[in-house]
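Enquirer: let me see the structure of the following:
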Amino acid sequence: MTETADDTVSFGYENVSPEEKTRRVGEVFTSVARKYDIMNDAMSLGMHRGWKDRFVKRVKPQPGEQILDMAGGTGDIAFRMADRGANVTVADINQDMLDVGAERAMERRETDETGSLVFTRQNAEAVTFASNTFDAYTIVFGIRNVTFKDKALAEAYRVLRPGGRFYCMEFSTTEWSGFREIYDVYSEKLLPRMGQAIAGDADSYRYLVESIRKFPTMPEFERMIREAGFVNTKYESILGGAVAIHSGWKV
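Expert: Purely as a prediction, here's the structure:
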């Protein structure tokens, strides 16, 4: 079903106005920005690093390419792509997340082979870049927080050049029997407690869990990507679908 601006939208398990969701998601990431990377290590037992390496291998960034890393926040994906020589524009709607990423970029030792990094505040539903600008568009663990995902996908399609590629990594629902039940208990009961202990914020990580539960299934999200105009769409599941890498091409 296409999302419309007149509908309420989900903020975790609540239904709120689009404006309320945008505001509250902003508050979540402002709250967790400084502890975001530490919490990623704690929540995934460090596995997110391998997932991100795998994701970037799928993207295959090339020297000199122009890549838009949407919801790029603290720069984890952008740094990996810049290390391969790509010129990466890191975009995020939350300035606090961008500030953390920019600080991390300043601390990095750059080499002559490293591509460029630019940080800019952008709304994924209405980016300010011209059409047919980028060779690749990436978004990692971010699109489930976008109020209108169909608008974000349409913008991704618009700003890509013909032949450009779309890659998204997002949490999904694991299909492994047995593991699914363990994962549910871990995420529902333990993650908010970890958020409180490490980041001083249980509510933001309770929202994280709820937003994953409300996100479309892998086949449903692939359909949304196709409806945005992309072709050769597919998805690759990790941990039985707890994480999924989606991809598509603009022709």
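Enquirer: going by C-alpha atoms from here, please, whenever you check contacts or count neighbours.
Expert: Fine.
Enquirer: ok, for residue 46, nearest residue in space, not its chain neighbours?
Expert: residue 40 (7.2 Å; C-alpha to C-alpha, 6 or more residues apart in numbering).
Enquirer: surely the one you found touches residue 50?
Expert: No - using C-alpha atoms under 8 Å as the test, residue 40 is too far from residue 50 to be in contact (11.9 Å).
Enquirer: hang on, the earlier thing: what number of residues lie near the residue nearest to residue 46?
Expert: By the criterion of other C-alpha atoms under 10 Å, residue 40 has 14 neighbours.
Enquirer: and it, what helix or strand is that in?
Expert: Using DSSP states H and E, residue 40 maps to helix 36-44.
Enquirer: for that helix, which outside residues touch it?
Expert: Identification of contacts with helix 36-44 by C-alpha atoms under 8 Å, 6 or more residues apart in numbering yields 46, 47, 48, 74, 191, 194, 195, 198, 199.
Enquirer: residues in contact with the helix ranked longest in the chain: which ones?
Expert: Taking DSSP state H as the criterion, the chain has its longest helix at helix 18-32. With C-alpha under 8 Å, 6+ apart as the test, helix 18-32 has contacts from 5, 7-11, 93-94, 96-97, 145-147, 199, 201, 204.
Enquirer: to compare against the first, here's the next sequence to fold:
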Amino acid sequence: LLSSRRVVSRVLSYPSSLASLHSHATSFGFQQVKEEEKSKLVGNVFTNVASSYDIMNDVMSAGLHRLWKERLVGKLSPFAGMKHLDVAGGTGDVAFRIFDAVNSVKRRALRKVDEASLEETQIYVCDINPNMLNVGKQRAAERGLRDNKSLVWALAEAYRVLKRGGRFLCLELSHVDIPVFKDIYDLYSFKVIPNLGELIAGDRESYQYLVESVRRFPPQERFASMIGEAGFEKVEYENLVGGAVAIHSAIKL
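Expert: Prediction:
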């Protein structure tokens, strides 16, 4: 929970009963694993990359991830007194941007925000990996859906916890459908990124998984349909960088 005076982070864990109900195979990158094993495997990946996560985002995207996140926050248009839930928030990168936007002197002047409203602003950052949250805590003292075992379950939970009128936004690496750019993007993803992971983070396998998990994530139209099937209305998405990144948005009516 981010407020104007304190930061508290909470870990969002999957219900323990979920694993006992299912033992089907699911994807871990391009591998097939048991559903109950995926959370541990994904957790290990982000435990390994947590300390170098932010710098690798800068290197892999040439700093563009900062613009994508600013675009996401711009679409959210946060205001003082608003409650935010950042699921799979990792090191709190998006949450801190929301916090900064709410506390923007210019925005406060335009909206005539008082200190009481700022105090009521709440930003919850949830992640299954405590190492990622610890990095966020360190930043506070001085960042998906892609890795869920079941997207259907995750979207249902998002719908459940939002109030009516609440907005759902998801920023994810996605699918490029421009022929020449797609070939370049695939070459960069599978040949360059794992090597960067080994060079900078000392972990090639984790970044190989991250690249593979992006390819296994549903294409933009399919994911939009899944959001609608979860109960959301006014589902839209915006492609950035030719579809390499997509922002999906919807409303719970």
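Enquirer: from the contacts of helix 36-44 of the first structure, which would you call buried?
Expert: Using 16 or more other C-alpha atoms under 10 Å as the burial test, the contacts of helix 36-44 of the first structure include 48, 74, 191, 194, 195, 198, 199 as buried.
Enquirer: looking at these, spot the one nearest residue 163 of the first structure.
Expert: For these, the closest approach to residue 163 of the first structure (C-alpha to C-alpha) belongs to residue 74, at 27.9 Å.
Enquirer: quick one on the thing from earlier: what is the aligned counterpart of the residue nearest to residue 46 of the first structure in the second structure?
Expert: Aligning on TM-score structural alignment places residue 40 of the first structure opposite residue 57 in the second structure.
Enquirer: likewise for residue 235 of the first structure?
Expert: In the second structure, residue 235 of the first structure lands on residue 237 (TM-score structural alignment).
Enquirer: thinking again about what came up before, I'd like the contacts of helix 36-44 of the first structure as CSV, with secondary structure and distance to residue 105 of the first structure appended.
Expert: Output for those, formatted as CSV (DSSP: H, G, I helix; E, B strand; the rest coil; distance: C-alpha to C-alpha, whole Å):
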residue, secondary structure, distance to residue 105 of the first structure
46, coil, 21
47, helix, 22
48, helix, 20
74, coil, 9
191, helix, 29
194, helix, 27
195, helix, 25
198, helix, 24
199, helix, 22
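Enquirer: what's the closest of these to residue 248 of the first structure?
Expert: residue 48 (22.3 Å).
Enquirer: how many neighbouring residues does the corresponding residue of the second structure for residue 164 of the first structure have?
Expert: Structural alignment (TM-score structural alignment) places residue 164 of the first structure against residue 166 in the second structure. Per other C-alpha under 10 Å, the neighbour tally for residue 166 of the second structure reads 15.
Enquirer: so residue 166 of the second structure makes contact with residue 249?
Expert: No - the pair residue 166 of the second structure / residue 249 is not scored as a contact, 10.8 Å apart, by C-alpha under 8 Å.
Enquirer: and which of the contacts of helix 36-44 of the first structure is nearest residue 185 of the first structure?
Expert: Of all the contacts of helix 36-44 of the first structure, residue 191 has the smallest distance to residue 185 of the first structure: 9.3 Å, by C-alpha to C-alpha.
Enquirer: show me what the closest one aligns to in the second structure.
Expert: Checking TM-score structural alignment: residue 191 of the first structure goes with residue 193.
Enquirer: any idea how far its match lies from residue 143 of the second structure?
Expert: 19 Å (C-alpha to C-alpha, to the nearest Å).
Enquirer: one more: residue 23 of the second structure?
Expert: 30 Å.
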